[in-house]
Every structure is written in structure tokens, then in C-alpha cells.
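Student: The following comprises the amino acid sequence and a computationally predicted model.
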Amino acid sequence: EEVKIKGAKDCVAGAESRIKEIVDDLENQVTIECIIPEKYHRTVIGTKGANVQTITSEYDVQIKFPDRQQQQQREAAGESEEKVQSEKSDIIYITGNKHKCEAAKKALLESVPISEEVNVPYKYHRFLIGQKGEEVRRFMKTYEVNVSIPQADQESDVITITGVAEKVADAKEGLAAKVKELEKEEEDRVLRGFVLEVNVAASYHPTIIGRRGVTVTEIRKKYDVNIQFPEADKSEDVIKIIGYEKNTEQARDHILGIVSELESH
């Protein structure tokens, strides 16, 4: 049969091209099967069907999921589980152009959630969880995945991330970055914990401390260190300076400068 197209030359050419495209799609229309375990269908479909609607629109195909309601009715009617399963509840049918169907099938399979295990030292887990689980909830929302962290009494390093493959891959990268950040913080805590001891006659301690602690507070702030004096009634000479090694040395020199000045009088 012939189809006659009348109109402006450009419009006719465009219409002809579109008709040929439609005919080609119809001639090459197929129905293929996509096997996905029924337990994942709800996830693949997405909230209010959003995910499957996106796929049908993008690839111009029709997608038919097994009728779950009908299966439940048949189970309720007393039909055996084996018979209901024989209806191939895992099979999804995709209808459309062959190449588009294959692309849509690939997109559906990529929507199936996977679980991957990641080893993260147990000592970091509490930081990943955060206060009342705030950190892990924020992480899951950011990467659109589910994160399972073992109970504290298990002392296990294994964390499980569940979601679609692309999101899981992104989440693994995000988790690795977070672990590096925690490692740096731990290293920094060690460096900040350097302890330098300096012997200063106990009789000079009150002057170094200053009235109401003003002098020692200024030293602490200036060099970003913590300074610990022995208890007054013990008459010990050792003052402990805690912080980055370089900072403790500078604070020590400052204190010894005060001592030198006191001794010169």
C-alpha cells in the first residue's frame, strides 16, 4: 500500500522519514524476557513507578511485570507454591524495537540492588555512625544506598553497602574518602599528643601560672598547647607541655625565658 504525503517539501521529507522510522520499529518489534528475582521488582519499578517509567520513555518500549496481585489471589485460593512459581514470576517482558529492548533490559538489570562488603577498621565505625546514627543516615541519603554496620560486640571490620551498582560504587568511594579523613584525624591526635617535660623549680611555678592563671593561659593560646603543673603540695619540678612537638618546644623556650628572667633578679 502507498501513503501519499502532501505539503511543503521540508515537511514532506520530515514526515516521510518519521513514517519510515515507525514502520521500521514495527517490523523489528520483538518481545524479550528479562529475568530479575521477584523480590527485587518493587525496587526496579521505583517509587510510584518512577524508575520503570523513565526506562520505558527513554527507550520507547513497553515493560510488563508479572501480576503479583493475581499470584497472591491464586495462592490464597489454595494453589500450590510450585504451581504459582511455574508462572515464572521472575520474568519481565519488554516489547519494542529489538535494539531498544536490549538497551532497556540492560537498564532494568542495572536497577537491581547488589550488596558489596567493604573492610573498614572497627575502631572507625563509631565515627561513621555518628551521634544517634546521624552520620550514617546522612551518608545513606547522599549516596542513595543502605549501609549495614555490625553490632559493636561483634568487633567486625566488615561493612555492607546495598543499592544499585552505580550508587554502590559511588558510596564505596565516599566511604574510602571518609576513612582516609579519619586516619588523618587519628594521626593528628597522635602528633598533638606529644609530651615534653621541662624541669623548673617549683618555687617559680606560681609566677609562670600568673595571677588567676593569666600568664599560663596566654602561653597555652599562643603555642596551642596544654600545660600541666604538678600539684602544689607535692613540690615537684616537672612541668608537662602537650601538643605538636614544635609547639611544645616553643612553649618550653617561652617558659625557660621567664625562668631566666626570674633567676637574673
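Tutor: Cool, got the structure. Numbering: from 1, shown residues only.

Student: Only C-alpha atoms from now on, for both contacts and neighbour counts.
Tutor: OK.

Student: My read is that V112 contacts V44, right?
Tutor: Yes - between V112 and V44 there is a contact under Cα atoms under 8 Å: 6.0 Å.

Student: Compare those two (neighbour count), which wins?
Tutor: Higher neighbour count among V112 and V44: V44, with 22 against 19, using other Cα atoms under 10 Å.

Student: quick one: that one and V52 touch, right?
Tutor: Yes - look at V44 against V52 with Cα under 8 Å: they come within range, at 6.9 Å.

Student: A further structure is provided below for comparison with the first:
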Amino acid sequence: MHKYKIYNSFILAADERANKVKSFPGNTSEEHKKCQAVAAATGTRIELSESKDGSLTVVIKGLRAKVEDAHARLVRDLQTQASRDLDIPKDHHRKLIGKEGATLRQLEADTNCRITIPSRDTPSETIKIVGPREGIEKAVAYIKAVSEREVSVTLTLLIT
């Protein structure tokens, strides 16, 4: 085995799969086509195995950065996407975005979610999070924690 090759596998439960149609021998499923496209785009090898309970095991092989990229793409493509709106005070948004958007990009990468924060010119305080349920929960927890820290910093400054 090449020292730079890694393997990553994950399982999508039947109720988490975006495409609910079971595949059968000789049939190239929509999921299989998406995996082929991701494999071609990322230079990885992707294998699928569907179990009797409808869950799908995905194995990705390749160089670390390419495997991570393929994993993120596949989660977005194969897993059921949900969305959640979260109202966070406008003055906390800059902490969530970070310098040149670095904090937001990292949060999106860590959660496999697309997070939309309204521009400062917009009166809306609503942050929209789209992605897998697990990722949304993680993103919401992080965003709320940052917002609560900002509130406590403000209160501390007001008290002293």
C-alpha cells in the first residue's frame, strides 16, 4: 500500500439517503452515477455496497486531501439535506464569518453544510443552514455558543 493512500468509509442509513430507490444488478443507480462523477473530479476510487436494510456503505480510497474532498461532496450529494433558520443578532455575525470568511469556511467544511449569513446591508438577522441533519446540529451548537459568548462579553463590558 502506498504510504500516502488512505481509506475512508461511512454508512448512510436508509432514512438518510437522498435517493430512496433500491438498486439491483445491472442497474446503475443515480447514487452510483454521482459517485462516478465525484471519483472522476477528485481522482479517488469510490466503492458502494447496499445492504438489505437499505443502508449504503461508501468506501473512498486515494490521497488524504482528495479523499476528504470526495467525502464532503458525497455527503452533500447522497445524504438527505435539511435546512434550519437561526436568528442571531446582527452584531454577532462578524464573529461567525471571521477574518476574510475563514471561520465560516472552516465551519462549513467541518459540518458539510452550506451556511448563509445575510450581508450587513440587509436588515435580516436570520442565518440559513442547509446540509445533513447531523451537520446542522453541529453548526447550530457552534453558532449559538459563539453568540452566547458575544452576549457575555457585552454584559461584562457593561457591568465593569
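Tutor: Yep, that arrived. What you are looking at is a predicted structure, and each value in this text was computed from that prediction instead of being measured.

Student: still on that earlier bit, what touches both of V44 and V52 of the first structure?
Tutor: Listed as contacting both V44 of the first structure and V52 by Cα atoms under 8 Å, 6 or more residues apart in numbering are L108.

Student: N226 of the first structure maps to what in the second structure?
Tutor: Using TM-score structural alignment, N226 of the first structure lacks an equivalent in the second structure.

Student: Let me know how buried N226 of the first structure is, in neighbour terms.
Tutor: Residues near N226 of the first structure, counting by other Cα under 10 Å: 19.

Student: Same check on E82 of the first structure?
Tutor: Other residues within reach of E82 of the first structure, judged by other Cα under 10 Å, total 8.

Student: Which of the helices or strands spans it?
Tutor: Using DSSP states H and E, E82 of the first structure sits in helix 81-85.

Student: The next helix or strand after that helix: how far from the chain's middle?
Tutor: Downstream of helix 81-85 of the first structure, the first helix or strand assigned by DSSP H and E is strand 91-97. Relative to the centre of its chain, strand 91-97 of the first structure is centred 34 Å away, using Cα atoms, centre = their mean, to the nearest Å.

Student: SS state for the closest residue to K105 of the first structure other than its chain neighbours?
Tutor: Nearest residue to K105 of the first structure, sequence neighbours excluded (Cα to Cα, 6 or more residues apart in numbering): C34, at 6.2 Å. Assigned with DSSP: H, G, I helix; E, B strand; the rest coil, C34 of the first structure falls in the strand class.

Student: Per the alignment, name the residue of the second structure opposite C34 of the first structure.
Tutor: The alignment partner of C34 of the first structure in the second structure, by TM-score structural alignment, is K20.

Student: which residue lines up with I88 of the second structure in the first structure?
Tutor: Alignment note (TM-score structural alignment): I88 of the second structure maps to V120 of the first structure.

Student: correct me, but that match touches V158?
Tutor: Yes - contact criterion Cα under 8 Å: V120 of the first structure and V158 qualify, at 6.3 Å.

Student: for the longest helix along the second structure, the distance to its chain's centre please.
Tutor: Here the longest helix in the second structure is taken by residue count, with DSSP state H as the criterion, and it is helix 133-159. From the chain centre to the centre of helix 133-159 of the second structure is a distance of 20 Å (Cα atoms, centre = their mean).
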